[in-house]
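Student: Whatever this is, show me its structure:
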Amino acid sequence: MKIRVGFGYDVHQLAEGEEFWLGGIQLTHSKGCVAHSDGDVLIHAICDALLGASNLRDIGFHFPDTSSDFKNIDSKILLKKTVKLITDKGFSIGNIDATIALQQPKIKPLIPEMQKVLSDVMEIDLEDLAIKATTTEKLGFVGTEDGIAAYATVLIQKL
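Tutor: Below you'll find the model as predicted:
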């Protein structure tokens, strides 16, 4: 069995009046992500990690923000397509460990719902997807609530 790891990172600006999608669910908040798609940084970080681990470049290569095909697209669709890309190459997901950096709103109670939605999209066991949340103690663009960041590490395997 061959195993590989991948790392993904995404960041989006937060602004008043934008929808806020995170982990495949819509949050109620005064701000949301400025983006070409729905701006779901967690899904984008996971996609990049999966694509990188399988040596399939990055999310921008497969789903460019210059294409009208992806304007306002639900990022769960991008995740589903990403999983198909890696499975077509013979890989399966071992596990995913992700961290969201966000000052507000507090999302700890929403993490189980995010895990359920994303594990269903990727068709993996709930136990194989860890999602954590942190703040930056009011430092940087996350701390000033100007943006959000997400990090993901994945393990994939090829039989």
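Student: hey, let's count contacts and neighbours off CA atoms from now on
Tutor: OK.
Student: any idea how far Q103 is from Y9?
Tutor: In this view, Q103 and Y9 are 17 Å apart by C-alpha to C-alpha, to the nearest Å.
Student: center of the chain - which residue?
Tutor: Nearest to the geometric centre of the chain sits I43, at 1.9 Å (C-alpha atoms, centre = their mean).
Student: what packs against the strand or helix carrying N95?
Tutor: Here N95 sits within strand 91-101, counting by DSSP states H and E. Judged by 3 or more C-alpha pairs under 8 Å, 6 or more residues apart in numbering; DSSP states H and E, strand 91-101 is in contact with helix 41-53, strand 129-134, strand 147-158.
Student: ranking the ones you listed by burial, who's on top?
Tutor: helix 41-53 (a mean of 27; mean count of other C-alpha atoms under 10 Å).
Student: which helices and strands sit right next to that one?
Tutor: strand 2-16, strand 20-22, helix 59-62, helix 75-88, strand 91-101, strand 147-158.
Student: centre of the chain versus that helix, how much separation?
Tutor: 6 Å (C-alpha atoms, centre = their mean, to the nearest Å).
Student: Give me the angle between that helix and helix 75-88.
Tutor: 20 degrees (axes from the mean of the first three to the mean of the last three C-alpha atoms, to 10 degrees).
Student: And for helix 41-53, what's in contact with it?
Tutor: Contacts to helix 41-53, defined as C-alpha atoms under 8 Å, 6 or more residues apart in numbering, come from residues 4-12, 22-24, 57-59, 75-76, 78-79, 82-83, 86, 96, 98-100, 148-156.
Student: Can you flag the buried ones in the residues you listed?
Tutor: 4-12, 22-24, 58-59, 75-76, 78-79, 82-83, 86, 96, 98-100, 148-156 (16 or more other C-alpha atoms under 10 Å).
Student: One more, please, to line up against the first structure:
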Amino acid sequence: MTTGYRIGIGHDTHRLAEGGPLRLGGLDIEHDRHAVGHSDADVLLHAITDAVLGAAALGDIGELFPDTDEANHGRDSAEMLQLAYGKVVEAGYSLVNLDCIVFVQQPKLSSHKTAIRQRIAAILKIDPAAVGVKAKTGEGVDSVGREEAIMAQCVALLIQTKE
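Tutor: This next block holds a predicted model:
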């Protein structure tokens, strides 16, 4: 068997609205704003889902879980990620690591990053050491900085496990 590596990138942005909590990385974080979306609007899990699907050339989150399907209204993004990653494994790949960035002005995420990493690892059944999570602000200059939006990006590295 030849060993191959595949890299995927995921990105997601959601508008923020009054009222909390903020769903991020599969956790509810206390905040006075929440992300608005068709599902539970977890930008980090959506970016991860797109990254792993893209690395395996299996499409994207919108193809697998279209917002035109009422079954996806309010859907738990952790469930969506598990289903998507199951397709990646079926296609013959395994996750090596994730490197993610969350762009949000508030709340500050430094005290939440370990719990977020552990939750993502639990969802994917991988070692938390394989999950990197960083946080950046918008420095007040864009929709993130003005606290109008939250954004996440993620890079996923897969290794081929079967031909």
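Student: Mind telling me what C100 of the second structure corresponds to in the first structure?
Tutor: With the correspondence set by TM-score structural alignment, C100 of the second structure lines up against A98 in the first structure.
Student: Please give me every residue in contact with the closest residue to its match other than its chain neighbours.
Tutor: Nearest non-adjacent residue to A98 of the first structure, counting by C-alpha to C-alpha, 6 or more residues apart in numbering: A152, 4.1 Å away. Contacts for A152 of the first structure (C-alpha under 8 Å, 6+ apart) come out as F7, G8, Y9, L42, A45, I46, A49, I96, D97, A98, T99.
Student: Give me the distance between the aligned residue in the second structure for A152 of the first structure and Q105 of the second structure.
Tutor: Matched to the second structure by TM-score structural alignment, A152 of the first structure sits across from C154. Look at C154 of the second structure and Q105 of the second structure: by C-alpha to C-alpha, they are 18 Å apart.
Student: Confirm H34 of the second structure sits in a helix?
Tutor: No: assigned with DSSP: H, G, I helix; E, B strand; the rest coil, H34 of the second structure falls outside any helix and is strand.
Student: Over in the first structure, tell me which residue corresponds to it.
Tutor: By TM-score structural alignment, H34 of the second structure lines up with G32.
Student: R23 of the second structure too?
Tutor: Using TM-score structural alignment, R23 of the second structure lines up with W21 in the first structure.
Student: Give the closest residue to that match in space, chain neighbours not counted.
Tutor: D40 (5.1 Å).
Student: Do I have it right that the one you found meets G23?
Tutor: Yes: with contact defined as C-alpha atoms under 8 Å, D40 of the first structure counts as touching G23 (6.6 Å).
Student: hmm, back to that, measure how buried the match of H34 of the second structure is and give me the count.
Tutor: Using other C-alpha atoms under 10 Å, G32 of the first structure has 25 neighbouring residues.
Student: if I pick K138 of the first structure, what's in contact with it?
Tutor: K138 of the first structure neighbours (C-alpha under 8 Å, 6+ apart): Q103, T144.
Student: And E123 of the first structure, how far from I93 of the first structure?
Tutor: For E123 of the first structure, the distance to I93 of the first structure - C-alpha to C-alpha - is 9 Å.
Student: The two: which has the busier surroundings?
Tutor: I93 (22 against 12).
Student: so the aligned residue in the first structure for L58 of the second structure, which of the three states?
Tutor: When the first structure is aligned by TM-score structural alignment, L58 of the second structure is paired with L56. Classification of L56 of the first structure by three-state DSSP places it in coil.
Student: Can I get the helices and strands packed on strand 91-101 of the first structure in a markdown table including distance to L118 of the first structure?
Tutor: Compiled in a markdown table, these are given as follows (distance: least, C-alpha to C-alpha, whole Å):
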| stretch | distance to L118 of the first structure |
| --- | --- |
| helix 41-53 | 8 |
| strand 129-134 | 8 |
| strand 147-158 | 13 |
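Student: Ok, which of the ones you listed comes nearest G17 of the first structure?
Tutor: Among those, the nearest to G17 of the first structure by C-alpha to C-alpha is strand 147-158 (14.1 Å).
Student: average gap between that closest one and the second structure?
Tutor: Compared with the second structure after fitting, strand 147-158 of the first structure has a mean deviation of 0.3 Å; criterion: mean C-alpha distance after the TM-score superposition for the first structure.
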